[in-house]
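Colleague: Sequence plus predicted model, see below.
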Amino acid sequence: MTKINVIIPAFNEADSISYVIRDIPEKIDEIIVVNNNSTDNTEINAKQAGATVLTENSKGYGYACLKGMEYVSNKTERPDIIVFLDGDYSDHPEELTKIVAPIIDNNIDFVIGARVKRLREPGAMTVPQILGNWLATTLMKLFFGARFTDLGPFRAIKYHKLLELNMEDKTYGWTIEMQLKALKKNLTYTEIPVNYRNRIGVSKVSGTIKGAIFAGVKILGWIFKYSFNK
């Protein structure tokens, strides 16, 4: 039986987190919400919805993901697969079964949920997000021959392969770091088209000028770092 853990970084997602947890398929062994210094009822609502809730006071998407990984590493029974999922309800958690299927059925190492245009609600991705994804994936194709089309946060990876990546980014560069290191480690990977809707609440990254700029700088920084260290 394949053991699957879900890690959900969450900063002020009180209005959405219970919906995310509710829609995750029952076959999941543990849902781990990392409360990333929220000032609302994210922690309370996540606990009431049945998740394991951790606290990470250092703000940053990567900080929260690393906290979840630390927790998993200390478990007696570690999972076979880790799924990362945002807490804003923009992804459809019930599609997790599609995300993990290539790993379970075809022994793929790493799967990205690709937010393709035909499955996106109007306005679900901002112009900076769309342009940033296009630029990042184009550069990865040029520099590394990658086939990625998205930096989607809804993703699954074999647990032991995740450990091999030695993830380190603490903030906005987490997703691109994982994809670049997967390329460097020659992990097998694929993308699965997923539905994507308008999130509940305001985005902490694409919803602010500061967030969009810092995310862009992080993404480009990781790409150029790896392009010079091939």
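Modeller: Arrived safely.
Colleague: For the rest of this, base every contact and every neighbour count on C-alpha atoms.
Modeller: Will do.
Colleague: center of this protein, which residue is that?
Modeller: The structure's the chain has its C-alpha centroid closest to P153; by CA atoms, centre = their mean the separation is 3.0 Å.
Colleague: my read: it touches L85, true?
Modeller: Yes. Look at P153 against L85 with CA atoms under 8 Å: they come within range, at 6.1 Å.
Colleague: Against A182, how distant is the residue nearest to the centre of the chain?
Modeller: 15 Å (CA to CA, to the nearest Å).
Colleague: Next: T42.
Modeller: 32 Å.
Colleague: How about A64?
Modeller: In terms of CA to CA, A64 sits 20 Å off from A182.
Colleague: Okay, strands next: where are they in this structure?
Modeller: 4-10, 30-35, 52-55, 81-84, 110-114, 155-158, 189-193 (DSSP state E).
Colleague: do you know which of these lies nearest G207?
Modeller: With CA to CA as the criterion, G207 lies closest to strand 4-10 of these, at 15.6 Å.
Colleague: Can you give the distance of that closest one from its chain's centre?
Modeller: On the basis of CA atoms, centre = their mean, to the nearest Å, strand 4-10 sits 9 Å off its chain's mean C-alpha point.
Colleague: what helices or strands is that strand leaning on?
Modeller: strand 30-35, helix 61-73, strand 81-84 (3 or more CA pairs under 8 Å, 6 or more residues apart in numbering; DSSP states H and E).
Colleague: Swap in 10 Å and give it another go.
Modeller: helix 17-23, strand 30-35, helix 42-48, strand 52-55, helix 61-73, strand 81-84, strand 155-158 (3 or more CA pairs under 10 Å, 6 or more residues apart in numbering; DSSP states H and E).
Colleague: Structure two is appended below for comparative analysis:
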Amino acid sequence: MTVDVILPCLNEEAALGWVLGRMPDGYRPVVVDNGSTDRSAELARELGAHVVHEPRRGFGAACHAGLLASTADVVCFMDADASLDPRRLPGVAAPVLGGDADLVLGARRPRTAGVWPWHARLGNAALARTLRRRTGVRLHDLGPMRAAARSRLLELGLTDRRFGYPLEMVLRAAAAGWRIAEVDVDYLPRAGRSKVTGTVRGTLRAVADMRRVMAELG
């Protein structure tokens, strides 16, 4: 069975060679170019990825464009910045493919010091704690690497197109009675500077988007 891997991408030319070169057999990369000014889209196409262009800026906009463009029964999401190893995808997708879970999140485990800045880790921990209280699901990370059935994700009716998209997915899935699981994945030094967790401002922006989603979904 082929699994589509949705990779939202904004100026990740430096990372794409490593990421796409480590894609496991049976996992088809769908790179969603979200307005890159470097050669990200061209390089991804040269390396055999299916490339989708999403002009509307926003992490959620890119993720959802990839979801709409994919054709596999099961899809994965992961960042395209080399902070996550594609070779961990089979472990994340296995519970979904085997029918043991409906949504699987990869809980990040840093492999070197300084990979996860304190402000990003603190914000993630606070949100995960709130998420546990809201859903009753024992999660420790919002999991940028994740897997689920494509058709069921579309049925959730996700509307956020910013950084609240991953959180909305978990909240709506929990409300729908999905079986949500978590598996550990390596968290590695990304290529280049992070647009979100690399700065306090970026982290605060992401947290604000997620708090907005929390409030909207009651």
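Modeller: On my side now, so go ahead. This one's a predicted model, so the numbers in the text were calculated from it and none came from an experiment.
Colleague: on that earlier part again, so if I had to pick from T42 and A182 of the first structure, which one is more boxed in?
Modeller: Higher neighbour count among T42 of the first structure and A182: T42, with 26 against 20, using other CA atoms under 10 Å.
Colleague: ok, and the closest non-adjacent residue to that one?
Modeller: A14 (4.0 Å; CA to CA, 6 or more residues apart in numbering).
Colleague: Contacts only, for that neighbour.
Modeller: 38-46, 87-88, 200-201 (CA atoms under 10 Å, 6 or more residues apart in numbering).
Colleague: ditto for T2 of the second structure
Modeller: Taking CA under 10 Å, 6+ apart, one finds D25, G26, Y27, R28, T71, A72, D73, V74, V75 in contact with T2 of the second structure.
Colleague: Could you export these as CSV, including neighbour count?
Modeller: Shown next, in CSV, are the contacts of T2 of the second structure (neighbours: other CA atoms under 10 Å):
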residue, neighbour count
D25, 10
G26, 11
Y27, 19
R28, 21
T71, 14
A72, 18
D73, 15
V74, 21
V75, 27
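Colleague: And D88 of the first structure, what's its match in the second structure?
Modeller: Correspondence of D88 of the first structure to the second structure, assessed by TM-score structural alignment: D81.
Colleague: Hmm, its match is touching P144, no?
Modeller: No. Contact criterion CA atoms under 10 Å: D81 of the second structure and P144 do not qualify, at 11.4 Å.
Colleague: Show me what V52 of the second structure lines up with in the first structure.
Modeller: Aligned counterpart of V52 of the second structure in the first structure: L54 (TM-score structural alignment).
Colleague: where's its match relative to G62 of the first structure, distance?
Modeller: Distance of L54 of the first structure to G62 of the first structure, given as CA to CA: 14 Å.
Colleague: K98 of the first structure too?
Modeller: Taking CA to CA, one finds K98 of the first structure at 24 Å from G62 of the first structure.
Colleague: More neighbours: which of those two?
Modeller: Remark: of K98 of the first structure and G62, G62 carries more neighbours, 20 against 14, as counted by other CA under 10 Å.
Colleague: just checking, that one touches I176?
Modeller: No. Taking CA under 10 Å as the definition, G62 of the first structure is not a contact partner of I176, at 11.1 Å.
Colleague: Common neighbours of these two, please.
Modeller: Common neighbours of G62 of the first structure and I176 (CA under 10 Å, 6+ apart) are D169.
Colleague: What does Y165 of the second structure correspond to in the first structure?
Modeller: Taking TM-score structural alignment, Y165 of the second structure has W174 as its aligned residue in the first structure.
Colleague: Now that match. Nearest residue, chain neighbours left out?
Modeller: Nearest to W174 of the first structure is G62, by CA to CA, 6+ apart, at 5.4 Å.
Colleague: quick one, what contacts the one you found?
Modeller: So G62 of the first structure contacts P9, G68, M167, E168, D169, K170, T171, Y172, G173, W174, T175 (CA under 10 Å, 6+ apart).
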